[in-house]
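**Q** sequence and predicted structure are below.
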Amino acid sequence: MKKLLSLFNLRSIEADVYQALFYGGQMGASQLAKSANISRTSVYDILERLIEIGLVSETMKSGVKMFNVQPPEKIKLLIKEKEREVSSAIKTLDNIKKEYLNQHKGMKPRLQVFEGRSALQQMMKDMLLYKDTTVEVYWPIKKMISLLTPSFFEKFHKERVERNINIRAIWPVKQTPSMKNYSFLKVEPRLKREVKLAPPNVDFSLGYAIYGNTVRFISSSKENFGFLVESQELAEMMSSQFKIIWNISKPVK
């Protein structure tokens, strides 16, 4: 219920009134105020907003105003309307993104620092703003799974595939994970992933991902930080370095 109501940005007290009406059935304002343990004046203000949103309906019964929650079919229509609004907003954002990139060409490199698991997960999610592209990652994979969690990677890679983002990854030999334990790391065409193992004498604990004009670095859980550098020159240099190691690495099959 809370997850559903969060879609409509309800305040806690508004959600309480809605739930009291949902579980208590049709009732008047006085009865609802008692059920939700708030004043009658407050309940009228809240009901007015819930009606405006479309979650609650109002009827007259023997000259008394009665309130009830809207049926699931109506709520579903409201959610679909929100989906359309989000879809429209995304299209607008795509246009804004093009303007942003045009206006910021030739600007000085930009640096952002991220600390802690949540911030690092968000830094990785930013990759999903792109689509129909290829990302090159130099990745101590076991350490990254430990740092960002398996559940995060499972959701991340599902969305990545949906956005047609291909991965070319280099892992250290000592960091090779069990594919049985982490099915989301399988090397299959449908998962849009190529993986190679670096030469045995090449080991690393700092990972990085290259795409667009950005390079994103992530440390191990020991240091628990990352940073993003937005620089076309750096991205091209790191990509060249990646390709050299890629060409002397062995494919994972």
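**A** Perfect, thanks for sending it. Please read these numbers as outputs of a predicted model, since none were measured by experiment. Numbering: from 1, shown residues only.
**Q** contacts, neighbours, all on C-alpha from now
**A** OK.
**Q** helix/strand/coil for D203?
**A** Of the three states, D203 takes coil under DSSP: H, G, I helix; E, B strand; the rest coil.
**Q** quick check: nearest residue in space to it, chain neighbours excluded?
**A** P172 (5.5 Å; C-alpha to C-alpha, 6 or more residues apart in numbering).
**Q** quick one: contacts for that neighbour?
**A** By C-alpha atoms under 8 Å, 6 or more residues apart in numbering, the contact set of P172 is W139, P140, L197, A198, P199, P200, V202, D203, F204.
**Q** out of the residues you listed, which end up buried?
**A** Of all the contacts of P172 considered here, the ones buried according to neighbour count by 16 or more other C-alpha atoms under 10 Å are W139, P140, L197, A198, P199.
**Q** was I right about N166 contacting K192?
**A** Yes: N166 is in contact with K192 according to C-alpha atoms under 8 Å; the separation is 4.9 Å.
**Q** sorry, back to before: now, which of the buried ones among the contacts of P172 lie within strands?
**A** Using DSSP state E, the members of the buried ones among the contacts of P172 that fall within strands are L197.
**Q** this is the other structure I want to compare:
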Amino acid sequence: MDTDTLVSIGLTKGEADVYLTLVKLGNTSSGNIIKTSKVSRSKVYDVLERLKQKGMVTEVTKQNVRYFEAADPKRIIEYLQVKKEDIEKKITSSQKIVQELNKVRSLQLERQEVKVYTGIEGLKTVYNEILDDLKKGDEYLAFGVGEKEIENEEIALFIKKFHMKRAEKKVSAKIIMHPETRKKMEKFSKLKYYHYRFTDIKFPTNIALWKNNVLTLVWEDKPIVFVMKSKEVAKKYKEYFNDLWKSSHK
């Protein structure tokens, strides 16, 4: 057997040379080991100590002289078995660490992100981005739709086109609004994948929900749109919306 095989299972070159020397010589002194293995005197005792720790070498002292002998070669299998068990323990520990690290990483990935859009053009930009983000089978939810976006012809036309394009993508929309807007919402009533209900609750802002996003539209002199990306926040809003949907009427 050459030393490469022993090195491949985890021994150093020096350990492999010394172990093979002991297998060939049997019980012998360090001087013979040095002479045969070519491992220097300054290193041989460290090598022998490591082999003893691995259970591959035994030592006895006779008349104040230290003698060394190779353990039964089956100790190589036992040594590898111990290494295997140690690796398995490390893998188990690593799996737990990986799970914890993934939790931390997920929190980083799910960090809240807020964008602000202002003015009519900002409003158009965010709705175009929503269209790009929505895919077939997704759901768009909104409540608090008010007078201003319906009365403003430019906005009303843009929103209608938004819903037409949304319907083309086969994205379902559910809208909750105040009864005061009923007549003005008739222009949207024939759109596909468009469902709406009414509630007597008046909302101070307009809210839209899709995927992990929450849009808040505030009407001042010019519209201001806040878009928050947060899985947890969106989940809470959707739960509230679904409860409100059940209690709303057609």
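**A** Alright, I've got the coordinates. Keep in mind that this is a model prediction, so the values were computed, not measured.
**Q** what's the separation between the residue nearest to D203 of structure 1 and I141 of structure 1?
**A** Using C-alpha to C-alpha, to the nearest Å, one gets 8 Å for the distance from P172 of structure 1 to I141 of structure 1.
**Q** next one: S219 of structure 1
**A** 11 Å.
**Q** show me what secondary structure element comes after the top helix by length along structure 2.
**A** Identified as the longest helix of structure 2 according to DSSP state H is helix 75-109. With elements assigned by DSSP states H and E, the helix or strand that comes after helix 75-109 of structure 2 is strand 113-118.
**Q** so the helix or strand that that next one is followed by versus strand 113-118, what angle?
**A** The first helix or strand that comes after strand 113-118 of structure 2 along the chain, using DSSP H and E, is helix 119-133. Orientation check (axes from the mean of the first three to the mean of the last three C-alpha atoms, to 10 degrees): helix 119-133 of structure 2 against strand 113-118 gives 140 degrees.
**Q** in stretch 12-22 of structure 1, what's buried?
**A** Residues E14, A15, D16, V17, Y18, Q19, A20, L21 are the ones in stretch 12-22 of structure 1 that count as buried (16+ other C-alpha under 10 Å).
**Q** could you do stretch 233-244 of structure 1 as well?
**A** Going through stretch 233-244 of structure 1 with 16+ other C-alpha under 10 Å, the ones that come out buried are L234, A235, E236, M238, S239, F242.
**Q** so which of the residues you listed sit within helices?
**A** Assigned to helices by DSSP H, the following of the buried residues of stretch 233-244 of structure 1 qualify: L234, A235, E236, M238, S239, F242.
**Q** most centrally placed residue in structure 1?
**A** K125 (5.7 Å; C-alpha atoms, centre = their mean).
**Q** aligned to that one, what sits in structure 2?
**A** Using TM-score structural alignment, the equivalent of K125 of structure 1 in structure 2 is N128.
**Q** quick check: closest non-adjacent residue to that match.
**A** Leaving aside its sequence neighbours, N128 of structure 2 sits nearest to F162 (C-alpha to C-alpha, 6+ apart; 7.7 Å).
**Q** number of nearby residues for the aligned partner of that neighbour in structure 1?
**A** Alignment of F162 of structure 2 against structure 1 is given by TM-score structural alignment, with F156 as its counterpart. Applying other C-alpha atoms under 10 Å, we find 17 other residues in the vicinity of F156 of structure 1.
**Q** ok, now F143 of structure 2?
**A** Counted with other C-alpha under 10 Å, residues neighbouring F143 of structure 2 total 24.
**Q** and the contacts of stretch 146-159 of structure 1?
**A** Applying C-alpha under 8 Å, 6+ apart, the external contacts of stretch 146-159 of structure 1 come out as R117, L120, Q121, K125, L128, I145, Y182, F184, S220, S221, N224.
**Q** for the residues you listed, which single residue is the most surrounded?
**A** If you count neighbours using other C-alpha under 10 Å, the busiest of the contacts of stretch 146-159 of structure 1 is L120, which has 23 neighbours.
**Q** residue contacts, it?
**A** F114, L148, I218, F225, G226.
**Q** am I right that the last one is in a strand?
**A** So the one you mean is G226 of structure 1. Yes: using three-state DSSP, the secondary structure at G226 of structure 1 is a strand.
**Q** distance check, it against Y208 of structure 1.
**A** Counting by C-alpha to C-alpha - G226 of structure 1 and Y208 of structure 1 are separated by 9 Å.
**Q** overlap in contacts of those two?
**A** R216, F217, I218.
**Q** from those, which ones fall inside helices?
**A** When those are checked against helices using DSSP H, none is located there.
**Q** TSV please, covering those and showing distance to M66 of structure 1.
**A** Conversion of these to TSV gives the following (distance: C-alpha to C-alpha, whole Å):
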residue	distance to M66 of structure 1
R216	57
F217	58
I218	57
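**Q** for the residues you listed, pick the one with the most neighbours.
**A** Among the shared contacts of G226 and Y208 of structure 1, where neighbours are counted by other C-alpha under 10 Å, the top count belongs to I218, at 25 neighbours.
**Q** for the aligned residue in structure 2 for that residue, give me its contacts.
**A** Across the two structures, I218 of structure 1 finds its equivalent in L217 of structure 2, going by TM-score structural alignment. Contacts here follow C-alpha under 8 Å, 6+ apart; on that basis L217 of structure 2 touches T205, N206, I207, P223, I224, V225, F226.
**Q** derive a PyMOL selection command for the buried subset of these.
**A** Those of the contacts of L217 of structure 2 that count as buried under 16+ other C-alpha under 10 Å are selected in PyMOL with:
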select buried, resi 206+207+223+224+225+226
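**Q** which one of the contacts of L217 of structure 2 is nearest to I77 of structure 2?
**A** Of all the contacts of L217 of structure 2, F226 has the smallest distance to I77 of structure 2: 65.4 Å, by C-alpha to C-alpha.
**Q** count the residues that sit near the closest residue to the closest one other than its chain neighbours.
**A** Excluding the flanking residues, the one nearest F226 of structure 2 by C-alpha to C-alpha, 6+ apart is V116, at 4.7 Å. By the measure other C-alpha under 10 Å, the count of residues near V116 of structure 2 is 15.
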